[in-house]
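1. A predicted structure for the sequence below; I have some questions about it.
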Amino acid sequence: MLKLNIKNETSRLRKVVLGTAISNGPIPKLDDCYDPKSIEHIKAGTYPTELDMIAEMNALESVFKKYQVDVLKPKVIQDCNQIFSRDIAFVIEDIMIEANILPHREEEVHAIDYIWNQVSPDKRMILPKECHVEGGDVMPWNDYIFVGTYSGSDYANFITARTNIDAVIALQELFPNKIVKSFELRKSNTNPRENALHLDCCFNPLGKGKAIIHKNGFLVEKEYDWLVNHFGKDNIFEINKDEMYAMNSNVFSISEEVVISEKNFTRLNAWLRQQGFTVEEVPYHEIGKQEGLFRCSTLPLYRD
């Protein structure tokens, strides 16, 4: 049986599912896109190539190997974008929860069936049908579970709204000993600078009590203020709209001290080093064109 243990975002990583860019398929049609940033790059003729994305994911994998992290991968589906493994499932404590994902993406979930089937049946959870949830919106943080959501009456109009309030309630019922804290996110189908696709697109907790945040990603200022107060203003790196667009908050912690970040994030990486972090810089700009980065393409299974 596969042992699972995820209590937070920063404890020492031992096992992770890393997505794959192999057989990523042709450039999608505009109608088949799930986010405004991909649409922007398709229109501009700058959508990333499979070869570039494979190279970037290989660079990420080599950092995991450097830190002796056991890397698992989804089974390759022909002509299918399987980069963002965070969308398809997530682990809290020792329970694996299958995401109720956009309907066209169910194939991606089945690509990790071989991992799912290694988890003890009483530790596998599929939420009820009415619960929409993706892993990018769910952050275990010790006594808390932070969840990005959108509860507007126009929820159904936003392909960018991925986690609903039913899922927030279901998570609270599943983990009664934790405080499930939800955050209303700003959504846009058309403007990537006004769209927080998931919570990790505008916020990410780091080791040493630090965090990255983008104020405009939050619809309710009080909820943003709560996070700032929780971490402390001096511990927070505030990113601007362009940095959010470039996915500066979507870094990934291997441990309390080690952060994987994009090599072009010069302002952020300088700050991280000032705070005493080891920054592993990886080229990931091409994958970022699909509104996802390091946290999106990783599904942690075990942290010490």
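-> Cool, got the structure.

2. when you work out contacts or count neighbours from here on, use the C-alpha atoms and nothing else.
-> OK.

3. do you know how far the nearest residue to K65 once chain neighbours are set aside is from R267?
-> Take K65 and drop its neighbours on the chain: the residue closest to it by Cα to Cα, 6 or more residues apart in numbering is V71, 7.9 Å away. For V71, the distance to R267 (Cα to Cα, to the nearest Å) stands at 30 Å.

4. looking at these two, which one has more neighbours?
-> V71 (18 against 12; other Cα atoms under 10 Å).

5. am I right that the more buried one falls within a strand?
-> Yes - V71 sits within a strand when classified using DSSP: H, G, I helix; E, B strand; the rest coil.

6. so it sits against K15, correct?
-> Yes - V71 is within contact range of K15, at 6.0 Å (criterion: Cα atoms under 8 Å).

7. ok now stretch 9-16, how far from the chain's centre?
-> 14 Å (Cα atoms, centre = their mean, to the nearest Å).

8. end-to-end on that stretch?
-> First-to-last residue span, stretch 9-16, Cα to Cα: 12 Å.

9. buried residues, that stretch. List them.
-> For stretch 9-16, the buried set under the neighbour-count rule, 16 or more other Cα atoms under 10 Å, comprises 9-16.

10. export the residues you listed to CSV and tack on distance to P121 and secondary structure?
-> Formatted as CSV, the buried residues of stretch 9-16 follow (distance: Cα to Cα, whole Å; DSSP: H, G, I helix; E, B strand; the rest coil):
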residue, distance to P121, secondary structure
E9, 25, coil
T10, 27, coil
S11, 25, coil
R12, 26, coil
L13, 24, strand
R14, 22, strand
K15, 20, strand
V16, 20, strand
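
11. structure two is appended below for comparative analysis:
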Amino acid sequence: MLTKPVIKLNVQNETSRLRSVVLGTAESNGPIPKIEECYDPKSIEHIKAGTYPEEDAMVEEINAVLKVFKKYDVKVYRPQVIENCNQIFSRDIAFVIDDIMIEANILPHREEEVHAIDYIWNQIAEDKRIILPEDCHVEGGDVMPWNDYIFMGTYTGKDYSDLITARTNIQAVNAIQELFPKKKVKCFELRKSNTNPRENALHLDCCFNPLGKGKAIIHKNGFLVESEYEWLVNFFGKENIFEITKDEMYEMYSNVFSISEDVIISERNFTRLNNWLWQQGFTVEEVPYAEIGKQEGLLRCTTLPLFRD
């Protein structure tokens, strides 16, 4: 009797050597959305300006990342292409902590995207698949496994339901803590805006990213509570932190992606950051990703790690 192949999962942190990943796709991305269909203020800004990214350009950018993954012998899975559907941001639809995959409860009209990776989900052992209760809203950009910790972005303001940019609620934070009782879930209140992309941290990885060698990228204004920002600075050490400006956060400087402790994929125009990374001893794989960045997501947002050594 043939047994179904089982995809192994293991993600303890953001920087251990990557072996397998889901990379989003820009194929059949659909027409330029109407403003009322947008999920974030940066996309709206580009629609109004007539500079919303074209499918060909985004396909080319994602292919540049695919090339880097091949160079480092990473097994790459892709979502099944759904016609006229934006499937670029695979980080939103699910995430892995330890050897468990958790399906994200994302915005209701994005459920199709989740089903595009059903073929992966079905190859994971049943006891390693979790669907959170319906009242738990969470997206993978807000969830960062970091060894003994799980860092999570959230928003608990009374206007949560009015903010399309508020993606992860406190119910999800509590549910993750219950699922992983041996880990410390540390949550951070993020600044949200439906209208101003420079005042909006869509996810935690839009204003913070831990790197290898004990380093991290951070943007202070992305955090609503100063003491929570300071906790991170103290945790990593001020000398190990690369502080980014409001404009750099807008360009998505914190949303790079680690292949290993010392190899990072970054946008080629992030000159100030990339120079600093080289100085810290990292290998920086520079790719064009500015068109994808127009939708308020970048390299971490388009990748869903399944296995890290």
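-> Great, that's in hand. Computed from a predicted structure; not experimentally measured.

12. rewinding a little: between the buried residues of stretch 9-16 of the first structure, which is nearest V180 of the first structure?
-> Checking those against V180 of the first structure with Cα to Cα, the nearest one is E9 at 15.3 Å.

13. what residue of the second structure takes the place of that closest one?
-> Here E9 of the first structure is matched to E14 in the second structure, going by TM-score structural alignment.

14. quick one: that match from R300 of the second structure, how far?
-> 10 Å.

15. returning to that earlier point: ok, now which ones touch the residue nearest to K65 of the first structure?
-> 15-18, 61, 64-65 (Cα atoms under 8 Å, 6 or more residues apart in numbering).

16. so the aligned partner of E56 of the first structure in the second structure: helix, strand or coil?
-> In the second structure, E56 of the first structure lines up with E61, judged by TM-score structural alignment. Following three-state DSSP, we place E61 of the second structure in the helix state.

17. shouldn't E61 of the second structure be in contact with Y289?
-> Yes - E61 of the second structure is within contact range of Y289, at 5.5 Å (criterion: Cα under 8 Å).

18. and those two? Which one has more around it.
-> Y289 (22 against 19).

19. the more buried one maps to what in the first structure?
-> Match for Y289 of the second structure (TM-score structural alignment): Y284.

20. now its match: how far from G292 of the first structure?
-> In terms of Cα to Cα, Y284 of the first structure sits 10 Å off from G292 of the first structure.

21. again, but for K65 of the first structure
-> From K65 of the first structure to G292 of the first structure the distance is 22 Å (Cα to Cα).

22. cool, D234 of the first structure as well?
-> Counting by Cα to Cα, the gap from D234 of the first structure to G292 of the first structure is 27 Å.

23. which one's more surrounded, the two?
-> A count of neighbours by other Cα under 10 Å puts G292 above the other of D234 of the first structure and G292, at 28 against 10.

24. corresponding residue for E45 of the second structure in the first structure?
-> With TM-score structural alignment as the criterion, E45 of the second structure pairs with E40.

25. my guess is V59 of the second structure meets S28, correct?
-> No - if you go by Cα under 8 Å, V59 of the second structure and S28 don't touch, sitting 9.6 Å apart.

26. between the two, which one's more packed in?
-> Taking other Cα under 10 Å, V59 of the second structure and S28 do not tie; V59 has more neighbours (19 against 16).

27. what's the closest non-adjacent residue to the more buried one?
-> A26 (5.2 Å).

28. ok, now which ones touch the one you found?
-> Here A26 of the second structure is in contact with 55, 58-59, 62, 86-88 (criterion: Cα under 8 Å, 6+ apart).

29. ok, back up a step: among the contacts of V71 of the first structure, which two are most distant?
-> V17 and K65 (12.9 Å).

30. and these two? which has more neighbours close in?
-> Neighbours per residue (other Cα under 10 Å) separate V17 of the first structure from K65, with V17 holding more: 21 against 11.

31. in the second structure, what residue corresponds to I169 of the first structure?
-> Going residue by residue (TM-score structural alignment), I169 of the first structure aligns to N174.

32. much appreciated, bye for now.
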